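Novice: predicted model follows, preceded by the sequence.
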Amino acid sequence: MTQAAPRPRLIATDLDGTLLCRDGMVSERTAAALGAAEEAGLQVVFVTGRPPRWMQHLGPHIGDHGVAICSNGSVVFDVRRRVALESFPLPVAEARKVIGLLRERLPGTAFAFECPLGFAREPEYQVPMWGAEEDHPVGPAEELLTDGRVQDTYKVLAKHPDLDPDRFLGEARAAAGPLAEITRSSPISLLEISAPGVTKASTLARWCAEQGIDRSAVVAFGDMPNDLEMLAWAGTGYAVANAHPEVLAAVAQHTVSNDDDGVARVIEDLIGRRAG
């Protein structure tokens, strides 16, 4: 006799490209589904590549616990109190090594840093960032790491002006993979670099263990390569229809796109509250 799947206890969802619409907002249907999930006793945890400073407008949707896993697992962040509860940063010495290897193999790469106190960047790093209008350190990465303007970092960002994004990721992993976790979540040639062993999956697993929730009771959603470990770890993983081809190929369960409220539709089915 086939054993019934355990009742879901936790929804773990990526944000950009997965839960949020193309405009970066939570739709009315999705907001209602998140609220209904909490009312039904399911915990909802946002597991995102976003740094903590990008979480401000999501506070109303975070659930009673108020916690999000940010920067691809580098920070467990209390969104309402705006404080890091736990962090797993990439030490300065390791960041310096990774940057050196990427400069050697991939000339033209520019770097930026997400840190506990904000962000810093090289002058050549011109990707628009939320909060870029605020004062922040600018200078060569090696100087920022040496003079103390950047200390342990949640995430190193690496941008290349020309390379195909997937080739950029492959080359970077070949150059520095053993020293750090290197992934991507953006449609452009932008990589996200964290401490070795730190992924969305590793920190979500830690959070679930603290809550007494088995992985078999976790339903996860994602769309990009930085979600792959989480989707594989969860008892049930869903890729949204607009996901990266690698994610669509790796994940058995699919839902409709983020703009069509794909996460909300699955949640509604899970709690028996389908909305039109």
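Specialist: Received, thanks. Predicted model, so just to flag it, every value in this text is computed and none were measured. Residues are numbered from 1 along each chain as shown.
Novice: only C-alpha atoms for contact and neighbour calcs from this point on.
Specialist: Noted.
Novice: burial measure for E133, as a count.
Specialist: The criterion is other CA atoms under 10 Å. On that basis, E133 has 8 neighbouring residues.
Novice: scan the protein for its longest helix.
Specialist: Ranked by number of residues, the top helix in the chain under DSSP state H is helix 92-105.
Novice: what's in contact with that one?
Specialist: For helix 92-105, contacts defined as CA atoms under 8 Å, 6 or more residues apart in numbering pick out 109, 111, 142, 145, 151-153, 156, 171-172, 175-176, 179-180.
Novice: how does it look with 10 Å?
Specialist: When contacts are defined by CA atoms under 10 Å, 6 or more residues apart in numbering, helix 92-105 is touched by residues 89-90, 106, 108-111, 113, 141-146, 148, 150-153, 155-158, 171-180, 193-196.
Novice: included below, for side-by-side comparison, is a second structure:
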Amino acid sequence: MTSTDDSPLPARPRLIATDLDGTLLHDDKTVSDRTIAALAAAERAGLEVFFVTGRPARWMDVVREYVHGHGLAICANGAAVVDLRAGGELLRVRPLERTTALDVVRALRDAAPGTTFAVELSTGIHYEPDYPAFHLDPGASVAAAEKLLHEDEPDSAAPVLKVLAHHADLTPDGFLTVARTAAGHLASFTRSSPTALLEISGLGVSKASTLALCCAERGISSDEVVAFGDMPNDVEMLTWAGTSYAMGNAHPDVLAAASGETLTNEEDGVAVVIEQILARL
């Protein structure tokens, strides 16, 4: 159901965990005044706010000024925890080992010929010649994934946060199924793009597992977490959180996983629920 005053809410939440693209952000990648006010009010009420995203730390400027008193973000689908107040300082890294990444690349080349790859390091992204170019990262180097992942290459000491795999012809969910079948025993596969673009992390690394680690360090249980998301890379987090909301624009798998549904990102669905939480406190 869509969020109303009868929606499921914990008696005393302690942490709000929200995805960004398609969830907190409008489609033009801005944060509305209503959402800015709701985030500030939540922190004044003593709730922690975590941004939990597939974005790398260097793409967090869209929300950096709205972190108020906290400032922690879980980036790259759980592979990195960063302090946005400290310029994106890495506090925790959960890498994909390079040898494993190479095994995944080989498996996907066999299972889905035509797959192209990008490698997201803690220092930036690099990609293959046929991979869709990252216009936000003009300094990226271009080479075959096997070369980019080779431990003798420059920047090889930098942890691999995730590998991205793109296919021009397969459907997004179809590509995800093929990849998990071929290499799901090696790494974690998910997606957040409307195109056939997969995000590959270390085995067991996800938004949910890193959020659980961060909450355990703070003595916060899953029952005290309210989470928001819209795409398959949010499913585990929404399942783990005691209370979770799929956006009105969410993928069907997300709608099935969440305990509630709110309005779309364009309608400030996250802010609507935060306002309800604060009204009940």
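Specialist: Sure, I can see it. Please read these numbers as outputs of a predicted model, since none were measured by experiment.
Novice: rewinding a little: following element in sequence after the longest helix of structure 1, please.
Specialist: strand 110-115 (DSSP states H and E).
Novice: how far off centre is that following strand?
Specialist: What separates the centre of strand 110-115 of structure 1 from the centre of its chain is 16 Å, taken as CA atoms, centre = their mean, to the nearest Å.
Novice: picking up where we left off before, and the buried ones among the contacts of helix 92-105 of structure 1, selectable in PyMOL?
Specialist: Buried members of those, defined by 16 or more other CA atoms under 10 Å, are picked up in PyMOL with:
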select buried, resi 89+90+106+109+110+111+113+141+142+144+145+150+151+152+153+155+156+157+158+171+172+173+175+176+177+179+180+193+194+195+196
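Novice: show me the contacts for the counterpart of D14 of structure 1 in structure 2.
Specialist: Here D14 of structure 1 is matched to D19 in structure 2, going by TM-score structural alignment. By CA under 10 Å, 6+ apart, the contact list for D19 of structure 2 reads 25, 50-55, 74-75, 77, 207, 227-231, 233-234, 237, 270.
Novice: all helices for the stretch 151-276 of structure 1, in order.
Specialist: Per DSSP state H, counting those that start in this stretch, the stretch 151-276 of structure 1 carries helices over the ranges 165-176, 200-211, 228-233, 245-250, 262-271.
Novice: specify, as a residue range, where the last one falls in structure 2.
Specialist: Under TM-score structural alignment, the alignment places helix 262-271 of structure 1 onto residues 269-278 of structure 2.
Novice: just to revisit the earlier point, need the helices of the stretch 151-276 of structure 1 in a markdown table with distance to T30 of structure 1, can you?
Specialist: Listed next are those as a markdown table, based on distance: least, CA to CA, whole Å:
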| stretch | distance to T30 of structure 1 |
| --- | --- |
| helix 165-176 | 30 |
| helix 200-211 | 22 |
| helix 228-233 | 20 |
| helix 245-250 | 22 |
| helix 262-271 | 5 |
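Novice: quick one: closest of these to S189 of structure 1.
Specialist: helix 165-176 (4.2 Å; CA to CA).
Novice: in structure 2, which residues correspond to that closest one?
Specialist: Under TM-score structural alignment, the match for helix 165-176 of structure 1 is residues 172-183.
Novice: report the mean deviation for the matching stretch after fitting onto structure 1.
Specialist: Using mean CA distance after the TM-score superposition for structure 1, stretch 172-183 of structure 2 ends up 0.3 Å from its aligned counterpart in structure 1, as a mean over the superposed pairs.
Novice: please state the offset of that stretch from the chain centre?
Specialist: Stretch 172-183 of structure 2 sits 19 Å away from the centroid of its parent chain (CA atoms, centre = their mean).
Novice: with stretch 100-118 of structure 1 instead?
Specialist: On CA atoms, centre = their mean, the centre of stretch 100-118 of structure 1 falls 18 Å from the chain's centre.
Novice: same check on stretch 86-101 of structure 2?
Specialist: That offset, for stretch 86-101 of structure 2, works out to 14 Å (CA atoms, centre = their mean).
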